[in-house]
Each structure stands twice: as structure tokens, then as C-alpha cells.
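Asks: Sequence and predicted structure, then a few things I'm wondering about:
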Amino acid sequence: MADTDFSKFVPGFDFLQGLMKNAGAAIPGFNQWVAPTLDPEELDKRISELRTVQFWLENNARMLTATIQALEVQRMTLSTLHAMNVPMADLKDVLKTPPVPPTSPAADAPQRDAKAHATPGTDAGAEPGMTPDAKAEAKSGDAAGPKPAGADPMQWWNALTQQFTQVASNAMKTAQTAASAATTAAASATAAKPAAKPAATPAAKSAAKAPRDPRPSPPPRPRRRRRRRHARPPPNARLPEPPASRGPFMPRFLQAHATHPDPHMALALAGAQLEGQRAGMTPTLGFLYLTHPYVPHAQALLDEVRERWPGCGWVGASALAVSASGVEYFDEPALVVMLCDLPSDQWRIFSGLRPLTPDCESRSLLLHADGGTPDLQELISELAQRCSSGYLFGGLVSGGDAAVQIADGVFEGGLSGLALGPDVRWISRVSQGCQPLGRERRVTACDGPLVTELDGQPALDALLEDLKLPAYTGESGSLRQAMPLFRRTLVGLGDEPGARREYGAEVRVRHLVGLDPGRRGIAVAEQMREGVLLSFCERHPDAARRDLVRICTEIRAEAEERGARMAGALYFSCTGRGGPHFGSPSAELQWVQHALGEVPLAGFFANGEIAHARLHGYTGVLTVFLDA
């Protein structure tokens, strides 16, 4: 085969071929290196010379790698500064070096005197030892005037470092100023009323409580305890109304996020943001969500946040992507930290090593879970029975088999989370991301996950009808041609009948995992039972956006009706949603921020979302905490 033909199958082969042909001109002695010889000493000499060239090339490759890493650090630093609302216009001018100013007449006077006393035949403006060509070049340079401004990369990098240092120092100064002001105000109030005994407000009682000591870290993979099964509550059972709050308190939530190749630098960036917002607040509870590149450093990050904010309990998880107010981080190293000052008697962290006790009085649960946990749906139903409201919210960790959970320690597998007391007020909604393709049908015959009849009709025929495909006549070729369409089709399951144009929280979406042409059935990713309502659906960005705006509007309106302020939020969305599904990066979180307002928010993209007592898919679960 000719070389020209072979180059079509090997990308870049023509470039390599031309390099070899011109190697003699580009690299002196290259032909001698590759020429055959029978002298071992000559071969050793060539090997030594080529190893020297290889060493030079490898060092240049390392320099190139270091340059790429430095550029990535600059990009992530710029992203973090932009998230911290640092004006980029202030850094624009530092890219240029200042031009050399023209010399003034007063500065030219000594030079004219030097020329007057110069030896004949010499140039006063030339340095000793300069050749005639160098003198001419110097004269032409002086005649050209001042040199134009050029780029100075070190000055640019130093400016970025200085800008971040200034932001961090200002944050620390703000926190110190607020703390000293609070101390001065308290001393003035004590001096003004020495005989009066101030009433102990709930906030003062919370601040006076002893900080919680950090608990020792448990083993990396605790042994999961087998839980006793309970009967599942009816899916259409009406949830009880939340109990009335026993005492008002005004919780504060602070949120920060950062991205950086070094996880500890990312935490330092987030910590600077949080210190700038604290203003004397003493946090009692923290949420830490991080992407999968930070998983090997999860324990070190947990130790660092404990040291930064002592007395805090910590919950969180790792995921494929994390989210914050108006931004989401997909496929890049990032973390989100949120602090709050909920009273310590209104929450309790639980895990496999420290399960909930029977006397734990909880109104709801924040739940992080591993999708590979056996009998996961039964465990979720059991935990829902432990809550006075019967409501759970959270998500399944994502990002691979090494995903971890944080519950005052780092865990793999099982369940963990946060039990919230009766005085913690919240509003939670589920946003669906799918739209039905046809009417609902009732399952009239099934065998495990295989559904064989819907309303007495073969389930496969009902699927083809909703997809507007020809009826199945026994030819498998027609089904193979429609396989791409089947892969995009999902199944919506419910228990309450209704003519739905769009799904609500009562519908759980599952995958269509297979077809059985022999029994004319369909296989669903759930154990089916007769009487369940089933409809075929597909992911729909416009429907997802409308439903997302709807739940944000409902939460905002309900908070206003209660006369409460939205203090903070947690959002768990499906990994199948996010920016690509909504059209652009961070589009989903920007819609939430636009509809909900400026509310501190943290969360992650999950392999499954938990709401009520069910495990959902392709949804978003938004929970907003209110002040009392």
C-alpha cells in the first residue's frame, strides 16, 4: 500500500513522514544516528546522545504540563473571584506594563553636557565597548520614542493573588469588626443598666450553650445494621399537618462555593466568603457537598472545617456535580459549604454507627443514601414512619462506586442524614422533569417488574399506541428499528387517578428497561403490582422549566402567607437534568435563583431524589427553611 494511502488511516502520519524526510536538515547528524552499524561502541554513543535529546524533550514536556496547570489555576481563580462579585474591570489594566515615559528637557540637560565634554570621535550616548552596529541600533531605538506597553504575565498573576488576599483579609476584618462592635454594645448596655437583669432571649440561650465537641471519626466503611421491616404506608395517605412551633427563633444561613485543583485551597476560598458574611454569627450546623475529584480528601476536608468552625455538626455527600445559588459545577473539582445557627436541640445527625433512637422527636429527615443499599425503598418508608410529618427529602450519592456520605464522619454505603426537630419550619416541593405521552392505564396483570396487561390490553400494544407506531405483528425487525425511541421513553407510576397533562409529586418516574415480545409485555425498573396506574412519558425541558418555576413561586407565596422569611434552601436534582437538559450551563440553578430570590442554597445532583416517602427519578426536590 502506498504511503499516501496509509496516511488516510493514521491521523498525523503525513506530518511524521515529512518530519522524518526533513530530519537531516532540522536535526544535524540525525541520519548518522539511525544508519545501521556493526560497531557496539558506536551504538552506545548514539544511545547516549539520543538519551540526552530524550531528557531535553521530557523536561520541556514537564514545563509545558506545569504551564497548563498554572493556566487552569488562573481560570479557576478567576471563576471564584467572579463568584465573589469581585469587579474584573479593576484587574484589566494590570495586564499591560506601563510605557517608558519620554525624557523631560531637564533630564536631557546632563546628557547634553556629557556630549559637550565627550571625546571627539565618540558618542556620549553609547556605552563603553559598544560596536558601531549596536550604537546605530540604540540611536534608532531612541528616535522611535517610548516602547509600547506589553503583556506582563507575572504582574497579572500577582494581581490575581493580591486581589484574593485583599478579599480574604477584608472578610476577616469585617468579622473582627462585627465581633468587637457586639462586645462594645453589650458592655454599654450592662453599664447603662447595672441593676436590671436582662431577659434571656432564645438567641442568647442558644449562644450560651456549650459548643459541641467534635466526635471521633468512625471507620471508613461501617457495618450496616439490618433493620426490621415495617408495613409500607398507603401511598395516597394524606400527610398530617406540621405541628405548631413551640418557640420562635431566627435562623441564619450562609453559603459559599469554590473550585480549585487543590481541595484545601477551594475550602480556603469558600471560608473567606463565609467569614465575610458571618458578622458575629456562631454556626452550629454545617452542610458540605463536594464533587468526586475531592473524594480522596473528604476526611481531611472534614477535619479542616471542624477546625475552622469548632462546635459545628456536619452532614453532606459527594456527587457527580454540586449546586449553589445560581451556579452548578459539573465535571470539575468544586465544593459547596453552607452554615446555619439552628439550635442544637432541634437537630440530630444519624448514620449506620449512630442510628436514630426511639425517643428521637423529629418532624422530618434530610436523607443521604447509597443507591446500592439493599431494600432501600423499605428503609425509606420505615424512616418516614419515624417522623411526625412523614416527610423525607434528600438524594442518592452519585459520581461512582467511591461516593461517600458525611455525617460527623466519612462513610461509604448505607444511609445517613439529619433529623430535624418540631420547631424547624420548612416548605418542600417536588419538580417533575417529564411529560406524559398518553393517557393513564391501570396495571391488570404483571409478574415482578414485567407488566403484561394494561386495562386488559397487552402492555406492548399500549406502548406502541402512545408512541404512534404500527401495531406489533410478530416481526422483530420493526421493534429493532424503533429501539432508539424506546430508549428515550420512561414510565410514570402513580396511585391516584387523574387526567394529567403534567406530572406532580404523586408520580414517580422509572426507566423502561426491556420488552418481551413473546408475552407482549414491558419491563419496568420497579417491582410492579396490580392496580398501579401507569403512563408512558418522556423528558421535556419546557415542562421541567415550567414546573420548576411553579414550585419556586408556590414556596415563595406560602412563605409570604405565613409571614416568614426564607432563610436557606437545599436542592437535590437528578444527574439527568442540570445545564445540558435546560439548554446552558447552570441554567437550572439560575431559574431557581430567579424565581426564588436571593436565598442561600446548597445541594447536589443525585442518582435518585427522595421526597415524601418515595424514591423519585428525573426530578428536583427543593426544601426552603423559614425563620419562625
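Replies: Cool, the structure landed.

Asks: Please count neighbours and contacts with C-alpha atoms only from this point.
Replies: Noted.

Asks: Who are the contact partners of Gly576?
Replies: Shown in contact with Gly576 (CA atoms under 8 Å, 6 or more residues apart in numbering): Tyr618.

Asks: and the gap between it and Leu320?
Replies: According to CA to CA, to the nearest Å, Gly576 stands 11 Å off from Leu320.

Asks: now swap in Pro541 and tell me
Replies: 21 Å.

Asks: Next up, a structure to set beside the first:
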Amino acid sequence: MSQEADPNSIRFATAITREIDPIDAGHELVAQILDAGLPSVSLLTLFFTANHVAAIDEIRAHLLEDLRPGVLLGMSASGVIFGREEIEDDPAVVVQAASLPGCRVQPFQFGQIDWDDDEDDDHLVLADELGVEVDGDERLVIALADPFSTPLVKTLPALKRLVGDASVVGGLSSGARQPRRNRLLLNDRILNEGAAGVLLSGAIDTKHTVTQGCRAVGRPYVITKSKRHIVQELGGQNALAAIKGMVGDLEPSDQQLVEGHGLLIGRVVNEYKDRFGPGDFVIRGLVGVDQDEGYVAVGDPQVTVGQTVQFHVRDQQAARGDFDLLLEAQRVHGPAAGALLFTCNGRGTNLYDEPNIDATLAMNALGDPPMIGAVCAGEIGPIGGRALVHGHTAVLSAFRGPDCG
């Protein structure tokens, strides 16, 4: 799939192969990209399923030799996305070539970082680690990471501070369930831990949509007692007692969702707002309950006393409607030149009764651009001006020319 455009504008093309043989797979991908007639390839992004891990070095070599991209970035995943198709169970490699005149593409990688004692200097420490230059014209960071080895809790805030107003998007590899089995690609390097990515600066515009696939229930609570990630009291009441009371007051249909999928907890990003709706919460899971004490463990190390939270349920109708509503902001800006979509491995047919929902909604909103994506074990996307790792989420990044408005 390719997009016709002025030679001086940004252009994208995509390719897919289901071939397992690395020679056949490489040739098929190269042929599709060359047929698109891009003047150059500034960035080549690829996602591949576990079936292709053993052969990815040879496939990558074909792409580097024949397409000569400025930067190659890739990641293994449990599933991949090509246009409107979400390939959840079958082997596939998907590739997106981007010609980005006037845009600087800086590659980077990182693992465990030796931070200074002064947290105010974290972004400077990270800049040295990444080896990138920032000049105030940063537009986007695409970060791909291994979930077993990457210290994102401290790294993402430092990265966001480093790049200022630029957004950070990406995903955690879902290609394997054991450490050192995932694969990240960065030019001629193949990594099995840490993170790899690119920093885009200059003549490109990016717009992002983050949908968390769930719906708020009950009322907001203020955390009145907690210890680390253990919530002990909500609104002055024992946490578990408050939750049980809230669930007991729900409609029977919502109670069934709680019984079937459990509860999620949403932490408000901006406490200064009077009302909270979709996009105002960072959604996390409940990871444990102390029945004797009535305490609840939250999968969020940043919960603390004084924060506002509200519980959520997973609901396929709400997930679909929320994504479609949030995509209105993309429609305002017109068709995209290209796009990347990072979705949770709990979405797709694990959430919806039919396949390809998220990909189809995205393509409809963006005017069918050359789009690829990955099914992830955690999605990186912006909420409230912060760079955060999400779960149950779809993160869409749409690329347009710098004059799109």
C-alpha cells in the first residue's frame, strides 16, 4: 500500500509478507516497497511475529541492502497490523517505509541506566545515554521495549522532559513470555533486552489518539490512606468495603462485567479538573486483595494519598464507542500520510466479538493511509502531557505534513 504525494512532502508505503522462508519474505517486502516509488526511505519500521524470529536477521539484511533506509527499527510481537487487518494468530511481517524530507531521524537504544542522585538531572543523564541531540524542534519519540528488562518507570518521565512538547509513543514486545526471547531491531543490531527507538525532529506533524477500552462506573474516590501501591482507604472508608459497596450499587449488567472481567482502577491525571471523563484517567489493574485488612494492591507505583481514582470495567461497546469518539480529533485534521497503531494483546478478539475493530476504526478516521502496527504487552502513549505505559489500550499515531494545522 502506498500514498501518492508531492515529491517534497512526506510519503509512506507499507508491505506485508506471510512467507516463512527468509529469502522469499525479504524479496516480497522489498518488491512492495520499491513499487511504491518513494524517493528515499528515511525510516523503515517493521513488526514481526514469533514465527519469523529465527529468520529475522536474514530478512533485515535484505531490507537494509535493497532499501537502504536511514534508520531501521523493529520489534517482535504476538500479532501485527496491516491496514485494516489485525493478524492475531498467523505468521506475518509488516513493514512501513517513510520518506521524510526535512525531518531528522535519530536512532537510540538503552538498557539499565546509572542514574544520578539528583533527579532534576535525569533528562541530562538520559540524553548522554541515548546519544541524541535536542534543539527544541522535536516532534515524536517512537520507543519499542522488552517488558522484562526495561526500566520505564523512571526512564519515560526523563525522556518526556528531554524532548519537551514532543510526544512519546510505542509498545512493549509481546513476542515471548520469557526474558531474552523478544527481539528488537535497530539498524544492524538485534537486541533481546532493553529498548530501541527513534527521535523525529523537524518537518513533520504527529497527532495521537489513546483509547483505554473501558468505562468508568460508580463515583470518584479520594485515596485517604495508602502505602506504596497498596490502597488502604478510599474516602475515609476501608478500601475493600468501599469497592464492595460501589459494586453492589451498580446495574446488574455492570455487575456481570465485574464478575466476568474484574475491575480496573483509573487514576486521574489532572486533579485540577472539575469533572472527569474518557482520557482523564490512567487505567491500571487491581493485582491483589488483602481480605483480612481490606486493602487493595494496584498495578501502579505512583498511587498516593490525595489522588482521585475511579473504578472502570472492560466493555466492548464502550471501547468501540470511546475510540470512535476520540478519533473525531483526527478527522478534523484530514487524511493522514501514514500511521502506526499499538494495541494491547487484551484487545482484538479478546475484547470484541469480531476481528479488526480497532484497525478499521483508525483507517476510517484517517482516510486509509499506509498503516502498520503491533499487538503489545503494554502500550506507550501520551495522556495529560505525560508519557505513560498503558494496558488495555490502543495508541494511534498519525503522520501528516508540517502544514496540516
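Replies: Done, it's in. None of these values were measured; they are calculated from a predicted model.

Asks: Give me the TM-score for this pair.
Replies: Here the TM-score for the pair of chains, by TM-score structural alignment, normalised by the length of the second structure, is 0.83; 366 aligned residues with a CA RMSD of 2.6 Å.

Asks: the more surrounded of Pro541 and Leu320 of the first structure?
Replies: Leu320 (23 against 17; other CA atoms under 10 Å).

Asks: Just give the closest residue to that one, not the sequence neighbours.
Replies: Gly399 (4.1 Å; CA to CA, 6 or more residues apart in numbering).

Asks: residue in the second structure matching the one you found?
Replies: Structural alignment (TM-score structural alignment) places Gly399 of the first structure against Gly175 in the second structure.

Asks: What of Thr161 of the first structure?
Replies: In the second structure, Thr161 of the first structure lands on no residue (TM-score structural alignment).

Asks: Ser586 of the first structure now?
Replies: Using TM-score structural alignment, Ser586 of the first structure pairs with Asn356 in the second structure.

Asks: Look up how far Phe399 of the second structure lies from its match.
Replies: Asn356 of the second structure is 21 Å from Phe399 of the second structure, by CA to CA.

Asks: Of the two, which one has the most company?
Replies: Higher neighbour count among Asn356 of the second structure and Phe399: Phe399, with 24 against 18, using other CA under 10 Å.

Asks: By how much does the helix or strand hosting that one deviate from the first structure on average?
Replies: With secondary structure defined by DSSP states H and E, Phe399 of the second structure is part of strand 394-400. In the superposition against the first structure, strand 394-400 of the second structure averages 0.8 Å from its aligned positions (mean CA distance after the TM-score superposition for the first structure).

Asks: Quick one: the residues in the first structure that that strand pairs up with.
Replies: Under TM-score structural alignment, the match for strand 394-400 of the second structure in the first structure covers residues 620-626.

Asks: Helices of the stretch 251-400 of the second structure, start to end?
Replies: Ranges of helices in the stretch 251-400 of the second structure, per DSSP state H, counting those that start in this stretch, are 252-261, 316-326, 328-332, 357-366.

Asks: With respect to Gln307 of the second structure, which of those helices lies nearest?
Replies: helix 252-261 (23.1 Å; CA to CA).

Asks: re earlier: who are the neighbours in contact with the match of Gly399 of the first structure?
Replies: Contacts of Gly175 of the second structure by CA under 8 Å, 6+ apart are 49-50, 76-79, 181-183.

Asks: Go through those residues and give me the one with the most neighbours.
Replies: Of all those, Ser76 has the most neighbours under the rule other CA under 10 Å, reaching 32 neighbours.

Asks: how close does that residue sit to Pro402 of the second structure?
Replies: 31 Å.

Asks: for Phe110 of the second structure, same thing?
Replies: 29 Å.

Asks: Those two: who's more crowded?
Replies: Phe110 (18 against 15).

Asks: surely the more buried one meets Val198?
Replies: No - if you go by CA atoms under 8 Å, Phe110 of the second structure and Val198 don't touch, sitting 11.6 Å apart.

Asks: Show me what the helix or strand that contains Gln435 of the first structure is packed against.
Replies: For Gln435 of the first structure, the host element (DSSP H and E) is strand 434-436. Other helices and strands packing on strand 434-436 of the first structure, by 3 or more CA pairs under 8 Å, 6 or more residues apart in numbering; DSSP states H and E, are strand 533-539, helix 541-562.

Asks: ok so, going back, between the strand holding Phe399 of the second structure and helix 316-326, how many degrees?
Replies: Angle, strand 394-400 of the second structure to helix 316-326, by axes from the mean of the first three to the mean of the last three CA atoms, to 10 degrees: 20 degrees.

Asks: Need the contact partners of strand 394-400 of the second structure.
Replies: 10, 169-170, 204-213, 330, 335-344, 358, 362, 366, 379-381.

Asks: Nearest residue to the middle of the first structure?
Replies: With distances taken as CA atoms, centre = their mean, Val322 lies nearest the centre of the first structure, 2.1 Å away.

Asks: How is the aligned partner of it in the second structure assigned, secondary-structure-wise?
Replies: Aligned counterpart of Val322 of the first structure in the second structure: Val80 (TM-score structural alignment). For Val80 of the second structure, the secondary structure call by DSSP: H, G, I helix; E, B strand; the rest coil comes out as strand.

Asks: Just want to check the distance between Val80 of the second structure and Ala362 of the second structure.
Replies: Distance from Val80 of the second structure to Ala362 of the second structure, by CA to CA: 15 Å.

Asks: so how far is stretch 228-236 of the second structure from its chain's centroid?
Replies: The chain centroid and the centroid of stretch 228-236 of the second structure are separated by 29 Å under CA atoms, centre = their mean, to the nearest Å.
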